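S.K.: Have a look at this prediction, sequence included:
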Amino acid sequence: MPDLHTIKQQLETLLQEPIQHWEQFENILRPVTFKAGDYLSEAGKVSNAIYFITAGIVRVYTIHQGKEISMDFAFPGMFSSSYASFITQKPAVMNLQAINAVTGYAFYHQELQQLYASSHQSEKIGRMFAEQQYLRKYHRELSFLQLTAQERYAQLLQEYPEVVQHIPVKQIASYLGIEPESLSRIRKNMRTAD
């Protein structure tokens, strides 16, 4: 199964060493599929899974003053979770929603906790995953302090060129912290500069 091999590679990259007992991880991975618009995790409910996305795009968003605010996107080869809810087992404030058809695998909370308890290396993977989540959030916050909206958009395009093709403009603009009209101007300016 190529998807499982990809997960193993991602975890070993995170760990920076080979996984000693891969079969233990493999045994708790559950295949999942979601249609466009389905929720992987909903605000107000406890998030019980960390997802590895093999196809499709997931949007992470919250609602503030009646307005949807896109916080993140997860693409194939990435993990996605309402992580604060997952680790506290309290209701999430974030929604994870499939933008298009999504397939992947889920690590469920209880099974993952049992795995952590059984092996130091798996516990280390959990710690490394938490550190990666922190760094992702840190870099996003830093980009808001150091980059203009146009620079943030250019960076997003460079890292994830598929964004333009599959994600509605409104959601990208929200992610960048600007109005859709501003994003339209940025796109026009970038096309003119080329």
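M.R.: Yes, it's here. Worth saying up front: this structure is predicted, and the values here are computed from it rather than measured.
S.K.: Going by C-alpha atoms from here, please, whenever you check contacts or count neighbours.
M.R.: Fine.
S.K.: Let me see the contact set for Ser80.
M.R.: Ile50, Tyr51, Phe52, Ile53, Val58, Ala74 (Cα atoms under 8 Å, 6 or more residues apart in numbering).
S.K.: Of those - the most surrounded one?
M.R.: Val58 (32 neighbours; other Cα atoms under 10 Å).
S.K.: surely it meets Phe73?
M.R.: Yes. Val58 is in contact with Phe73 according to Cα atoms under 8 Å; the separation is 5.5 Å.
S.K.: just the helices in this protein please.
M.R.: Ranges of helices within the chain are 2-15, 22-28, 83-88, 109-118, 120-146, 149-159, 163-166, 169-176, 180-193, based on DSSP state H.
S.K.: For Arg187, give its distance to Ala149.
M.R.: 11 Å (Cα to Cα, to the nearest Å).
S.K.: Same question for Asp72.
M.R.: On the measure of Cα to Cα, Asp72 and Ala149 end up 15 Å apart.
S.K.: In addition, the following structure is provided for comparison:
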Amino acid sequence: MERDVFQTVYSSPYITKTDYEEIASAHSQMGVEQGTILLEAGKIANEYYIIEKGLFRSFVYDYNGNEITTEFYCPEELLIESFSLFYRSPSMENFQALTSGTVWKINYQTFQQLLDQTEGLREWGRAWATHHLFTMKKRSVNMLTMNATDRYLTLLNERPQIIQQAPLKHVASYLGITDTSLSRIRKEIVIA
């Protein structure tokens, strides 16, 4: 299982079988209980995680003190606070396990060493950063141009695990709507 996770997450034609073995050995497996905070706002990220099992989220507090979910993280995805990790600055977000799960952790220094010695990983990193930037931009535009029902349907189609496992209040805040609006949308979809 573990090698499959690494080859999926670090998918790149430039990474060799030997590279994958080195990358895998640089990570350590960790069980995570539901509700665990992996990174608190105000602290500097010293590692990132590959999710093998479970559902995670990042969140902030708005100006009224309400939790707003900024992203969800599913199996075979990176759970990473890029700005904090790479710029060595305090995180603006909190990262929390919504379910119990299993992750593979790699610390900042080890990742930097791997980047220095593995050309394929550098190429992967550039591709990942570009894709991540595109995904963030798409989400920003969708929040401004799509109605709430279409945002919900897009999330349901692209990442059904979130709809199935995340509490509705977190899904609603991620979609930028109230719990009541989300309940109404869900009822309308079932009836339609």
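M.R.: Done, it's in. All figures in this text were calculated on a predicted structure; none of them were measured in a lab.
S.K.: can you put the helices of the first structure in TSV and add distance to Ala101 of the first structure?
M.R.: Formatted as TSV, the helices of the first structure follow (distance: least, Cα to Cα, whole Å):
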stretch	distance to Ala101 of the first structure
helix 2-15	16
helix 22-28	23
helix 83-88	22
helix 109-118	24
helix 120-146	24
helix 149-159	21
helix 163-166	11
helix 169-176	17
helix 180-193	24
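S.K.: just those: most buried one?
M.R.: helix 169-176 (a mean of 21; mean count of other Cα atoms under 10 Å).
S.K.: what does Leu98 of the second structure align to in the first structure?
M.R.: Superposed on the first structure with TM-score structural alignment, Leu98 of the second structure falls opposite Ile99.
S.K.: And its match, how close does it get to Thr54 of the first structure?
M.R.: Ile99 of the first structure sits 14 Å away from Thr54 of the first structure, going by Cα to Cα.
S.K.: same thing with Ser80 of the first structure?
M.R.: Ser80 of the first structure sits 11 Å away from Thr54 of the first structure, going by Cα to Cα.
S.K.: Can you check which of the helices of the first structure gets nearest to Ala43 of the first structure?
M.R.: Among the helices of the first structure, helix 83-88 comes nearest to Ala43 of the first structure, with 9.3 Å by Cα to Cα.
S.K.: Test my guess that Ile50 of the first structure contacts Gly104.
M.R.: No. Proximity of Ile50 of the first structure to Gly104 does not meet the contact threshold set by Cα under 8 Å, at 10.4 Å.
S.K.: quick one, what contacts the match of Leu98 of the second structure?
M.R.: Ala36, Gly37, Gly56, Ile57, Val58, Arg59, His166, Ile167.
S.K.: Pull the contacting residues for the spatially most central residue of the second structure.
M.R.: The residue lying closest to the centre of the second structure (Cα atoms, centre = their mean) is Tyr73, at 3.3 Å. Shown in contact with Tyr73 of the second structure (Cα under 8 Å, 6+ apart): Ile51, Leu55, Phe56, Arg57, Leu79.
S.K.: if you set the cut-off to 7 Å instead, what comes out?
M.R.: Leu55, Phe56, Arg57, Leu79 (Cα atoms under 7 Å, 6 or more residues apart in numbering).
S.K.: Could you export those as JSON lines, including distance to Tyr87 of the second structure?
M.R.: Conversion of these to JSON lines gives the following (distance: Cα to Cα, whole Å):
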{"residue": "Leu55", "distance to Tyr87 of the second structure": "26"}
{"residue": "Phe56", "distance to Tyr87 of the second structure": "23"}
{"residue": "Arg57", "distance to Tyr87 of the second structure": "21"}
{"residue": "Leu79", "distance to Tyr87 of the second structure": "16"}
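S.K.: Tell me which two of these sit farthest apart.
M.R.: Leu55 and Leu79 (10.1 Å).
S.K.: Let's see if you can find the most crowded of the contacts of Ile99 of the first structure.
M.R.: Val58 (32 neighbours).
S.K.: Which position in the second structure pairs with it?
M.R.: In the second structure, Val58 of the first structure lands on Phe56 (TM-score structural alignment).
S.K.: ok, its match to Leu98 of the second structure distance?
M.R.: 5 Å.
S.K.: Neighbours of the equivalent of Thr33 of the first structure over in the second structure, how many?
M.R.: Residue correspondence to the second structure (TM-score structural alignment): Thr33 of the first structure is matched to Gly31. Gly31 of the second structure has 12 neighbours, counted by other Cα under 10 Å.
S.K.: Identify the residues contacting Gly31 of the second structure.
M.R.: Gly101, Thr102, Val103.
S.K.: how close does the second one sit to Glu2 of the second structure?
M.R.: Separation of Thr102 of the second structure from Glu2 of the second structure (Cα to Cα): 11 Å.
S.K.: try the first one
M.R.: Per Cα to Cα, Gly101 of the second structure is found 14 Å from Glu2 of the second structure.
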